[in-house]
Structures are given as C-alpha cells and as structure tokens.
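**Q** Please find the sequence and the predicted model below.
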Amino acid sequence: MSPTATAIVIPDNATSIAGSPSVGESKSVGVVSPMSIAPGSSEASAKSVSLVDELNTAWTHIVQSVTNRASRSESNVITVDLAPDESAQEFSTRLRMLLLVMNRAGGSVSATVSPSFKGDTYPAMLALVRGFESSGASDDWRPDGPRSIRMGNAKHLFVSVDMPVADRSPSPDALIEIVAAHRISSEWYDQRVSPRASSAGLTTVMFGVPNAPGSEYANSIFKRERTKNLSGRPGGIHFSRQTNWSATAAV
C-alpha cells in the first residue's frame, strides 16, 4: 500500500481477480443484497455465518460510520475481537459488497489489508467474486488492476503484507479493513498504510485475536489500536464477545 511502490510482484497462478474460477460465467444481472450470499454447508461456513449474526451491532456501527463520513472531519477506528479459530470472511464479504453497491454512483475507495496473500487475500478476493455471482450481479463489476474490483465509481483494493503490488489508485476514503490485525506489525502499518489513511471521515476496522501468544501480537497494530480504544480514544469503538458484542469504548 506504499505510495512509492513501483514493482508488481505476483506469483504465476491465482494472483488476480480476473483469474478467479467462474468469473464472468454467469450472465444474469440483478441487484446485490449483501445479506443474500448463500453460506456453504461446511462446519466452518456455519461458524462464519453465526459470527455474522453475532456482529449485527458492529455491522450497524461500521455502515453508519462509512455513510456519515462526509459529515465529520475525524476518523473512526473500530477494533473487533475474534477467537483463535474464528474467521470474519463472511462478514467482510458482505460488507465489501454493500460498500461497492452503495457507492457505485457517488464513488468511493475502500481497501482490505491482510498478512498473507495465499492465506488471506486470495480467498477474500475469491469470496467477493463468488458473492456477486451468487447474488446475480456477475456482470455489474469488473477487475480494475491485479487486485482490485470496481463497480461503477466504487473501487475496493486488496493489499497483502507479504506480497505487495503497485497501485496508483487514490487513497482509501471510505473504509480500510485490517484482517488478522494481530499478525500485522505496527511498524509495517505505520510505514505502508498510515500514509494513505488520512482522509477525513475514514473508517478503519481491525479484526484480530487478543492476547495471541508470541511476540507477533505484542508488536501488532491490533494490540496497539485495541488498547487505545479500550482507553477511551475519541472515535474509537471496540467490540468483544465478552461484552455481548456491544460497543464498549465509544466516545
């Protein structure tokens, strides 16, 4: 996400949205409903959908924060605790779909930052493509660069810590989502993300596992920003199962 990056580094296969399986095969066009993505039958999918239901309050806060961004000058930082075996991918896919549909006329730039391309970024891109296909909107979006999706005037970028790509897109002005933030160092974040996270009214959402073992969590952006939110930072909101997913540090 560095504004000075110039080299595109991608593996030989499965690197871009355009190369995703089944993209463009469905010809039906429809209106996207972010909550209409059909979950799979696996236990992991069931857990993911259950988490989506639990995070309804967080969903409302995030969407309201993005929707009202033009009316405020400060940024909002939202941190969300997950269990070690939990994934927010279903939640995130629906959120990305909503943002693209909601802003396709007026325009917006949002981004997802993940630690690993193979383990996090590519599955997230594929889930978004399949979400549009399953909701009948496969003709409403298009790839816009190696790791970005465009719908009308709205664009969503995908960024990997371990495999960055050059991108000349404008900086995100709606949402930056940090996946597995407990595995991303605060030093990397400050160098590569913060310089492009200065838009007025920007919402940043971080999903992470609190108190993960090892030095990785100790130096992570999730620990730092979670601590600030729990300390009552203005514009900071924290969600945790321990508080029944209510906003515990909104100021």
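**A** Sure thing, it's come through.
**Q** CA only for contacts and neighbour counts going forward, please
**A** Will do.
**Q** And residue 90, how far from residue 96?
**A** Separation of residue 90 from residue 96 (Cα to Cα, to the nearest Å): 10 Å.
**Q** what about residue 150, neighbour count?
**A** 21 (other Cα atoms under 10 Å).
**Q** wait, it sits on residue 97?
**A** No - with contacts counted by Cα atoms under 8 Å, residue 150 stays clear of residue 97, the gap being 10.7 Å.
**Q** what about residue 155, distance to residue 216?
**A** 31 Å.
**Q** and those two? which has more neighbours close in?
**A** Just comparing residue 155 and residue 216: by other Cα under 10 Å the higher neighbour count belongs to residue 155, 27 against 15.
**Q** Quick check: which element contains the more buried one?
**A** For residue 155, the element it lies in under DSSP states H and E is strand 154-160.
**Q** Okay, buried residues for that strand please.
**A** Buried positions in strand 154-160, judged by neighbour count with 16 or more other Cα atoms under 10 Å: 154, 155, 156, 157, 158, 159, 160.
**Q** which strands and helices sit next to the one helix or strand residue 47 maps to?
**A** In this structure, residue 47 sits in helix 43-54 according to DSSP H and E. Helices and strands touching helix 43-54, by 3 or more Cα pairs under 8 Å, 6 or more residues apart in numbering; DSSP states H and E, are helix 89-102.
**Q** okay, pairing it with this:
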Amino acid sequence: MLNVFYCEILKLKKSFLIWLMIFLIFGLNLTYFLTRINDSVLGWNAYILNTEMILFSFLGIILFFIATGHIICREYTEKTVSILYTYPISRIKIFIGKCLAIVFIILLIYTLNFLFVFGGGILLLKESVTSEILLLHLKMNLYSIIFQTILVPIWVLISSISKSTPLCAILASVIAGSNVLLLSFENLQKYSPFMLPFIPLATAVKTGEINITSNNILLAACTFLFAIILCLGYYLKTDIY
C-alpha cells in the first residue's frame, strides 16, 4: 500500500498537473494581492476569506477531481493497468494507495494556499495578524481538508468507471458550477455533500466561529461510507482490465 502511494508521488513529481495546480494557487493569490494592493481599509478576515471561499467552494472540487482522474485514468490511457494489477498486492491496497496520493495533493494545495494567503497578507496589510485569526483560519482549513478527503472515494469511483480524464474534468466543472449556484441558497447547502468543504468558512462568516453541526457530520459519514462501499465493490467485483 505504501509502495503504491510512493510510486504515485514519484509519478506526480514528473507530471505537469501537480505543477499546474501549484501555479494556479499561486496565481490566484498573486492576482488577488495585486488587485488589493491599494486597498487601505482591507482587514485580515476580508483578505483571507475571499481566496478561501474560492478554494473551498469550487476550485478545490475541480482541482482534486481532475487530479483523481489523472491518477486513476492514466493507468488506462497509458495501458499500464494490466501490469499494475499483476503485482503481488491486493486491489484494496492499490485503491488505498491511490487514495492516499490524492489526500497528499489536497494537503499540499491547502498548505500552499494557507502560506500564500498569510504571506501576502503580511506584505499587504498594515495591521498585524493575531493568534486568534491565525488559529481560526488554521482550524477552518483543517476542517475543510477533512471534508475534501471524504469526497475522495466519490472522485475515485467516477474516475474508475469513466476511465476518462476529460470526462472527469467536465463533471468537475458541473459540480463546481452547482456549488456556485448553491452559494446563493443557504438552506440548500446543508443537503449537498459537495458543499461540505465550504461549511467551516460559511459558519465562521456567519457566527464568527466554526460550527459543524450533527447534520453535517451525518451527511459526511453517510457520503463517505456509501462511496467507500461502492468503490470496494467495484474494485473487488468488476473486471478492471
């Protein structure tokens, strides 16, 4: 399992996709920094929340779904899947190893975004960052990472069935577009598993603190368990060649 994870990381190092994702996150923060450079009344929370909203609500969906499609579908497009599943390692371990690689990408992108945001804020804003602001947004990112991780089995399942990275990109855009629409319908957000990564930010904006409800946890648990069961059933029962 760890060998599969390590192999995927080595592949990602040589892939244009991971560098493109890093460039997009850096470009997003740089663009926002340059457009706000003359804003003398901008505060920390307003500065941070804008880029976090973009990542949490729709950009993360697109990036991580496409990354999953790249990891899973590449085995089919490069015709290495028949070799992969002849190794003396179970399909479940291969599945877990690939999921860990996707989680690694999520952690990497969130970490870089966090560093870029606070680095830009230190350069741009006149007020000093407080420990309260730092801890609030650190917790917000951690909760969002957990919810993004919960969605990983869904991306893996769709990618495994479709075997097409372009199709994954189209579906990612559709889901991200639906999330954008749901931003205007607060009452409907709690019913969509794809809005879960945005919930920590939404509650923090509304109440000043992160408020994860039992309904959010139930939706996350049901989504994860349902997706995992389908994934394991697919990997164990389906002819993946």
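**A** That came through, no problem. For clarity, every value in this text was computed on a predicted model and none was experimentally measured.
**Q** Give me the TM-score for these two chains.
**A** Scored against TM-score structural alignment, normalised by the length of structure 2, the superposed chains reach a TM-score of 0.30; 108 aligned residues with a Cα RMSD of 5.3 Å.
**Q** Give the other helices and strands that the strand holding residue 155 of structure 1 contacts.
**A** Here strand 154-160 of structure 1 touches helix 89-102, strand 108-114, strand 148-151, going by 3+ Cα pairs under 8 Å, 6+ apart.
**Q** So which residues make contact with the helix or strand following it?
**A** The first helix or strand that comes after strand 154-160 of structure 1 along the chain, using DSSP H and E, is strand 175-178. Here strand 175-178 of structure 1 makes contact (Cα atoms under 8 Å, 6 or more residues apart in numbering) with 66, 109-114, 197, 202-207.
**Q** top of these by neighbour count?
**A** Within the contacts of strand 175-178 of structure 1, residue 203 tops the neighbour count with 27 neighbours, counted by other Cα under 10 Å.
**Q** longest helix of structure 2?
**A** Scanning structure 2 for the helix with the most residues, using DSSP state H, yields helix 91-124.
**Q** where does residue 207 of structure 1 land in three-state SS?
**A** Assigned by DSSP: H, G, I helix; E, B strand; the rest coil, the conformation of residue 207 of structure 1 is strand.
**Q** That one and residue 77 touch, don't they?
**A** No - between residue 207 of structure 1 and residue 77 there is no contact under Cα under 8 Å: 11.2 Å.
**Q** Could you count how many residues lie near residue 139 of structure 2?
**A** 15.
**Q** Same check on the one 5 residues further on?
**A** One way to gauge burial is a neighbour count; for residue 144 of structure 2, by other Cα under 10 Å, it gives 26.
**Q** I'd like the distance between residue 111 of structure 1 and residue 130 of structure 1.
**A** Counting by Cα to Cα, the gap from residue 111 of structure 1 to residue 130 of structure 1 is 18 Å.
**Q** and what of residue 49 of structure 1?
**A** Computed as Cα to Cα, the residue 49 of structure 1 to residue 130 of structure 1 distance reads 16 Å.
**Q** Over to residue 91 of structure 1?
**A** Applying Cα to Cα, the value for residue 91 of structure 1 to residue 130 of structure 1 is 14 Å.
**Q** same thing with residue 186 of structure 1?
**A** In terms of Cα to Cα, residue 186 of structure 1 sits 32 Å off from residue 130 of structure 1.
**Q** next one: residue 53 of structure 1
**A** Taking Cα to Cα, one finds residue 53 of structure 1 at 20 Å from residue 130 of structure 1.
**Q** more neighbours, these two?
**A** The neighbour count for residue 53 of structure 1 versus residue 130, taken as other Cα under 10 Å, is higher for residue 130 (21 against 12).
**Q** Doesn't that one lie inside a helix?
**A** Yes - under three-state DSSP, residue 130 of structure 1 sits within a helix.
**Q** that older thread, okay, buried residues for the helix holding residue 47 of structure 1 please.
**A** 45, 47, 48, 49, 51, 52.
**Q** Would you mind giving those as a markdown table with distance to residue 192 of structure 1 added?
**A** Formatted as a markdown table, the buried residues of helix 43-54 of structure 1 follow (distance: Cα to Cα, whole Å):
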| residue | distance to residue 192 of structure 1 |
| --- | --- |
| 45 | 32 |
| 47 | 32 |
| 48 | 29 |
| 49 | 32 |
| 51 | 30 |
| 52 | 29 |
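**Q** Tell me the one of the residues you listed nearest residue 223 of structure 1?
**A** residue 51 (21.3 Å; Cα to Cα).
**Q** so how many other residues sit close to residue 228 of structure 1?
**A** Applying other Cα under 10 Å, we find 18 residues neighbouring residue 228 of structure 1.
**Q** for the helix or strand residue 17 of structure 2 falls within, packing partners?
**A** For residue 17 of structure 2, the host element (DSSP H and E) is helix 16-35. Helix 16-35 of structure 2 sits against helix 44-54, helix 60-77, helix 91-124, with contacts defined as 3+ Cα pairs under 8 Å, 6+ apart.
**Q** Pick the most buried one from these.
**A** helix 60-77 (a mean of 23; mean count of other Cα atoms under 10 Å).
**Q** Tell me which helix or strand comes right after that helix.
**A** Using DSSP H and E, the helix or strand that follows helix 60-77 of structure 2 towards the C-terminus is helix 81-84.
**Q** ok, and for that next one, which residues are buried?
**A** Across helix 81-84 of structure 2, burial judged by 16+ other Cα under 10 Å covers residue 81.
**Q** Tell me the gap between it and the middle of its chain.
**A** Relative to its parent chain, helix 81-84 of structure 2 has a centroid offset of 27 Å by Cα atoms, centre = their mean, to the nearest Å.
**Q** just to revisit the earlier point, dump the helices and strands packed on helix 16-35 of structure 2 to CSV, plus distance to residue 199 of structure 2.
**A** Shown next, in CSV, are those (distance: least, Cα to Cα, whole Å):
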stretch, distance to residue 199 of structure 2
helix 44-54, 10
helix 60-77, 14
helix 91-124, 16
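**Q** Great, nothing more from me.
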